[in-house]
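> Need a 3D model of the sequence below.
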Amino acid sequence: MAGMLPNEFFTPQSMLTLTGATGIVFVVTNGLKTAFNLAPRWMGLAIAQVVAAIGVTLSGGGGMDYFVGVINGFLIFSTAAGVSSAGGSEGATPRGDVLNADDIRQGRKLETRRRFWSSWF
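Prediction:
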């Protein structure tokens, strides 16, 4: 059984599957979102398109294969976005952090921090 364990998490071969490409997009987008507190929608789409283009290149495709790769990029993005929605909505306010009347008058808002597993939308 020990010989059946993979030596690597992602390989060029696993990246060429929908599951592998979706995993890459999900993990990279959420990692960047969490590290830099970025909005992930467009970033996820861009990463999905790059992953799809790399997949076409690694498989030796050309011409029409790149068009199909763009369509596959949207499929990868949609799948990764669907996985992210399983995390629920953004958690906007940390527990115990509240605004008082003076804060509201001064226009202070609570800072929202994006969690790793949260919806991209």
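
> alpha carbons only for contacts and neighbour counts from here, please
Noted.

> so which helix or strand takes in I24?
If you go by DSSP states H and E, I24 is part of helix 18-36.

> Counting neighbours, which bits of that helix end up buried?
Buried residues in helix 18-36, counted by 16 or more other CA atoms under 10 Å: 18, 20-34.

> Excluding its own residues, what touches that helix? List them.
By CA atoms under 8 Å, 6 or more residues apart in numbering, the residues outside helix 18-36 that reach it are 10, 14-15, 38-40, 43-44, 47-48, 51-52, 76-77, 79-81, 83-84, 113-117.

> what is the orientation angle of the helix or strand containing Y66 with helix 18-36?
Using DSSP H and E, Y66 maps to helix 64-85. Per axes from the mean of the first three to the mean of the last three CA atoms, to 10 degrees, the angle that helix 64-85 makes with helix 18-36 is 60 degrees.

> which helices and strands sit right next to helix 64-85?
Taking 3 or more CA pairs under 8 Å, 6 or more residues apart in numbering; DSSP states H and E as contact, the helices and strands that helix 64-85 lies on are helix 18-36, helix 40-58.

> And this one, please, so the two structures can be compared:
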Amino acid sequence: MEVPKDFFTIQSMLTLSGATGATFMVSNALQSALNFSPKWLALAVAEVVVLAGVYLTGNPPPVEYFIGLINGCLVYTSAAGATSVLGGGAGPQSAIARGGPRGPAPDQVSPQRSFLSSWF
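As a prediction, this is how the structure comes out:
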């Protein structure tokens, strides 16, 4: 069996699993390294990955970009699901009643994110 020379290639990024893997890795790395955790970051990464793939297919019609936006949402939800499963989700300590306060109290500092911290 030959050992792969590349981890991600253009061809692998044009698949659902490749785009999801890239979104998962880039989003978690950025959120962990920069302690920057807006909910939209992973969606933006997924859309960039998918729309770049659409562009690289060569002169696509405009409808392909619309389909790319929908596929970007699919990639985002797949990566978010993987992060929730592998990271254990938000956990019971963050469970609150619907409509209750969200985020840390004004006098508390938010903790440093781990690589698999929940995106939500």
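
> With distance to V70 of structure 1 as new columns, can the helices and strands packed on helix 64-85 of structure 1 be given to me in a markdown table?
Listed next are the helices and strands packed on helix 64-85 of structure 1 as a markdown table, based on distance: least, CA to CA, whole Å:
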| stretch | distance to V70 of structure 1 |
| --- | --- |
| helix 18-36 | 13 |
| helix 40-58 | 6 |
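
> between those helices, which one is nearest to D103 of structure 1?
D103 of structure 1 lies closest, by CA to CA, to one member of those: helix 18-36, at 26.0 Å.

> Could you tell me where that closest one falls in structure 2?
Aligned by TM-score structural alignment, helix 18-36 of structure 1 corresponds to residues 16-34 of structure 2.

> With structure 1 overlaid, report how far that stretch is off on average.
Once fitted to structure 1, stretch 16-34 of structure 2 is off its aligned match by 0.5 Å on average (mean CA distance after the TM-score superposition for structure 1).

> again, but for stretch 43-55 of structure 2
Looks like 0.6 Å for stretch 43-55 of structure 2 (mean CA distance after the TM-score superposition for structure 1).

> residues of that stretch that come out buried?
In terms of neighbour count (16+ other CA under 10 Å), stretch 43-55 of structure 2 has its buried residues at L43, V45, A46, E47, V48, V49, V50, L51, A52, G53, V54.

> Show me the contact partners of it.
So stretch 43-55 of structure 2 is contacted by 10, 13-14, 19-20, 22-23, 26-27, 60, 64-65, 68-69, 71-73, 75-76 (CA under 8 Å, 6+ apart).

> residues in structure 1 matched by that stretch, start to end?
The aligned range for stretch 43-55 of structure 2 in structure 1 is 45-57, by TM-score structural alignment.

> Determine how far the matching stretch lies from the middle of the whole chain.
The chain centre lies 13 Å from the centre of stretch 45-57 of structure 1; the measure is CA atoms, centre = their mean, to the nearest Å.
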